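Visitor: Let me see the structure of the following:
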Amino acid sequence: MSATPPIAFTTGPSQLHPLVADELAAAASDGTLSDSHRSPRFRSQVARTVEALRALLDIPPDHRVLFCASASEAMERIVQGTVRDRSLHLVNGAFARRFHRISQNLGFAASAIERPDGEGYDADHPLPGIDAPGSEGPPQLVAMTQNETSTGVRIRPDAIHALADRVRAAGALAAVDLVSGWPVEAVDPARVDAGFFSIQKAFGLPAGLGVIVASPALVERSRALQTAGRSVGGYQHLPALADAADGSQTVATPNMLGIRLLGRVAEDYLERGIDAIRAETDGKARALWDAIDDLPGLHPFVRGADADRIRSRTILVVETEPSADPVRAALRDRGFLVSDGYGPWKGRQLRIANFPSHSPEAMEALIRALRDSA
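Guide: Just a heads-up that it's a prediction; the model follows:
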């Protein structure tokens, strides 16, 4: 008999949703994985998944749900598809930095409003080129990372909405990385032009699928650039993705299994109730932070007077003294996997996921193991 697998509190891929095993078996036996992605049955599956996501995230009817390979590809599709020459990026961690670097690598003038790792942005944070456009005009795109997976800092949904309002009033588009935020964070898709995520984090699924929720303005901006003779991508560009989505299709053969599993998990979250999921997530986070306060050598990475407002609810980052490695090893021996610090924080932090696939009982067990390990 095989040993019980560890509980993965890693930040993505993370603990699988409980329904995955049965759905994998069903998908393997009912023939859908051998269907053409143009088949009526698979188009029906795409429509079912999109319908569940619309209900779960409150996606407006005129916004499209686009499928790609990953959140990193989503960044590239959005930048290449909408930027004429300039973009602006709020950068306070490794994944916000990746969004910025993608724009630079595509040859655009990408400016950054940088904050130290672990610090966030308020609703009234200055936005150069948006608040007071210079001689070069405003950027065409402003990119924000709502929940920075590398450091565990968040921009509150109300601040995202306020920042995006200013961006859109200036004629630019607002794109938001919600990779480890949705569906826990209540960011309204109607208030931004692009929100995107990948399924291996808060949806508790195997990696390999990214999702972009695209406003009509995002798609029309891309079509306008294309009509003007600008390249907006080689094949899977935003206009093509949008045209395919209108027919419950994809441009190329997608991660068909991922789309199916995503729909089932979204339906499960609807049955559980998004308000209940968010309340449970907050309760688990409070329980961990209360325990950390009592453990020597461990403290929250995001701290200060406004820590409760800007500390992530789904990525709980703990700074360790002197090293995180012995704690991670001790937790592993007790059946729990947690992520190492990211980039320069490697070996100095624990990053603990707090997704809907992590039950309160599992979090309580992790806390007991932490007390034994610290």
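Visitor: okay, CA-based contacts and neighbour counts for the rest of this
Guide: Will do.
Visitor: what about the strands in the stretch 51-200 of the chain?
Guide: Using DSSP state E, counting those that start in this stretch, the strands of the stretch 51-200 of the chain run over 64-68, 86-91, 109-114, 141-145, 147-148, 153-154, 173-177, 194-198.
Visitor: Export these as TSV, with columns for mean neighbour count and distance to residue 314.
Guide: What follows is those, written out as TSV (neighbours: other CA atoms under 10 Å; distance: least, CA to CA, whole Å):
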stretch	mean neighbour count	distance to residue 314
strand 64-68	25	23
strand 86-91	24	19
strand 109-114	18	23
strand 141-145	27	14
strand 147-148	30	8
strand 153-154	30	10
strand 173-177	26	14
strand 194-198	27	14
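Visitor: Quick check, residue 177 in contact with residue 145.
Guide: Yes - between residue 177 and residue 145 there is a contact at 4.5 Å, judged by CA atoms under 8 Å.
Visitor: wait, which of the strands of the stretch 51-200 of the chain is closest to residue 53?
Guide: Among those, strand 64-68 comes nearest to residue 53, with 8.4 Å by CA to CA.
Visitor: contact partners of that closest one?
Guide: Outside strand 64-68, the residues within contact range by CA atoms under 8 Å, 6 or more residues apart in numbering are 50, 74, 209-216, 241-242, 245-246, 250, 254.
Visitor: which one of those residues has the most neighbours?
Guide: residue 212 (30 neighbours; other CA atoms under 10 Å).
Visitor: quick check, that residue in a strand?
Guide: Yes - counting by DSSP: H, G, I helix; E, B strand; the rest coil, residue 212 falls inside a strand.
Visitor: residues in contact with the nearest residue to it once chain neighbours are set aside?
Guide: Of all residues not flanking residue 212 in the chain, residue 196 sits nearest, at 4.3 Å (CA to CA, 6 or more residues apart in numbering). Contact analysis of residue 196 by CA under 8 Å, 6+ apart lists 71, 74, 176, 177, 178, 179, 210, 211, 212, 213.
Visitor: from these, which single one is nearest residue 202?
Guide: Nearest to residue 202 out of the contacts of residue 196 is residue 179 (CA to CA; 8.1 Å).
Visitor: One more, please, to line up against the first structure:
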Amino acid sequence: MGAVAVDIALADIWLFSVQKCFGLPAGLGVMIVHERVFERAADLIARGVHNPGVFNLPAMFTMVQKDCNTVATPNVLGIYLLAQQMERWNAQCTMESRERETREKAELLGRAIEKSSSFRFLVRAPEDRSPSDPQTITSLHALCRAQGIELGKGYGKLKEETVRIANFPAITCGDIQRLLQVLEHVRSRTPAA
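Guide: Model (predicted):
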């Protein structure tokens, strides 16, 4: 969503955030729900099989259909910013060209990492890697920062020994090329382990 096209037919529910690939502030989630989910949820509730708690999808659906109302106060600013971003993107390019550029940047990074003796992918199988968030094992945060590049850290136990290289639409091929130059410069100054 945002960086690569997804086939919405592959799942009944899609839930995503806007702060990464859409380049927007955190605080807005978007959920796309197939109508059969509402029907199934209503059936389970009616049979007493499911206690929906906060996410009572049939009740939410009824509120929207009947009163054009929401369960909670919507993030109006987030919705406005998402609409503005979509309008800007649609004027600039197609989803196909955005995905093509995202995959091109992922390939640039992938080729450089595969050729490197200093870097490697944490996720070994190429088919399991996200084209918008490749990960490499390294400890180059401070060295890259000194070159004016801020690398993301990993998560959990791997946070301090993992670099997340963002490949979001706001990042250009030129940004990726510059990162690769800095990584090569840092690699050439770092003794092999």
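Visitor: Give me the TM-score for this pair.
Guide: Once the chains are overlaid, their TM-score stands at 0.84 when taken by TM-score structural alignment, normalised by the length of structure 2; 184 aligned residues with a CA RMSD of 2.0 Å.
Visitor: sorry, back to before: among the contacts of residue 196 of structure 1, which recur in structure 2?
Guide: Contacts conserved in structure 2 for the contacts of residue 196 of structure 1, using both residues aligned by TM-score structural alignment, their matches' CA atoms under 8 Å: 210, 211, 212, 213.
Visitor: so what corresponds to the residue nearest to residue 212 of structure 1 in structure 2?
Guide: Residue 196 of structure 1 maps onto residue 15 in structure 2, with residues paired by TM-score structural alignment.
Visitor: How about residue 297 of structure 1?
Guide: Residue 297 of structure 1 maps onto residue 118 in structure 2, by TM-score structural alignment.
Visitor: returning to that earlier point: can you add distance to residue 347 of structure 1 and give the strands of the stretch 51-200 of structure 1 back as TSV?
Guide: Below are the strands of the stretch 51-200 of structure 1 laid out as TSV (distance: least, CA to CA, whole Å):
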stretch	distance to residue 347 of structure 1
strand 64-68	32
strand 86-91	23
strand 109-114	24
strand 141-145	24
strand 147-148	18
strand 153-154	19
strand 173-177	26
strand 194-198	26
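Visitor: Which one of those strands lies nearest to residue 301 of structure 1?
Guide: Nearest to residue 301 of structure 1, of those and by CA to CA, is strand 153-154 at 9.0 Å.
Visitor: which bit of structure 2 covers the closest one?
Guide: Going by TM-score structural alignment, strand 153-154 of structure 1 sits over no part of structure 2.
Visitor: What is that strand packed up against?
Guide: strand 147-148 (3 or more CA pairs under 8 Å, 6 or more residues apart in numbering; DSSP states H and E).
Visitor: How far off centre is the strand it packs on?
Guide: Mean-position distance between strand 147-148 of structure 1 and its chain equals 8 Å (CA atoms, centre = their mean, to the nearest Å).
Visitor: now swap in stretch 341-356 of structure 1 and tell me
Guide: Computed by CA atoms, centre = their mean, the chain-centroid distance of stretch 341-356 of structure 1 equals 16 Å.
Visitor: And the helices in structure 2, which stretches?
Guide: Listed in chain order, the helices of structure 2 (DSSP state H) span 35-46, 57-67, 76-92, 95-115, 141-146, 173-189.
Visitor: Now render those as a markdown table, adding distance to residue 157 of structure 2.
Guide: Converted to a markdown table, these look like this (distance: least, CA to CA, whole Å):
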| stretch | distance to residue 157 of structure 2 |
| --- | --- |
| helix 35-46 | 36 |
| helix 57-67 | 35 |
| helix 76-92 | 32 |
| helix 95-115 | 22 |
| helix 141-146 | 16 |
| helix 173-189 | 24 |
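Visitor: So which of these is nearest residue 3 of structure 2?
Guide: helix 95-115 (5.6 Å).
Visitor: Name the residues of the closest one that are buried.
Guide: Judged by neighbour count using 16 or more other CA atoms under 10 Å, the buried positions of helix 95-115 of structure 2 are 95, 98, 99, 101, 102, 103, 105, 106, 109, 110, 112, 113.
Visitor: looking at the helices of structure 2, which is closest to residue 167 of structure 2?
Guide: helix 95-115 (6.6 Å).
Visitor: So which elements touch the closest one?
Guide: Going by 3+ CA pairs under 8 Å, 6+ apart, helix 95-115 of structure 2 lies up against helix 173-189.
Visitor: Do I have it right that residue 315 of structure 1 meets residue 350?
Guide: No - using CA under 8 Å, residue 315 of structure 1 makes no contact with residue 350, being 9.9 Å away.
Visitor: What separation is there between the counterpart of residue 277 of structure 1 in structure 2 and residue 37 of structure 2?
Guide: Using TM-score structural alignment as the criterion, residue 277 of structure 1 maps onto residue 98 of structure 2. As judged by CA to CA, to the nearest Å, residue 98 of structure 2 and residue 37 of structure 2 stand 30 Å apart.
Visitor: Could you point out which of the contacts of residue 196 of structure 1 is nearest to residue 324 of structure 1?
Guide: For those, the nearest to residue 324 of structure 1 is residue 179 (24.8 Å; CA to CA).
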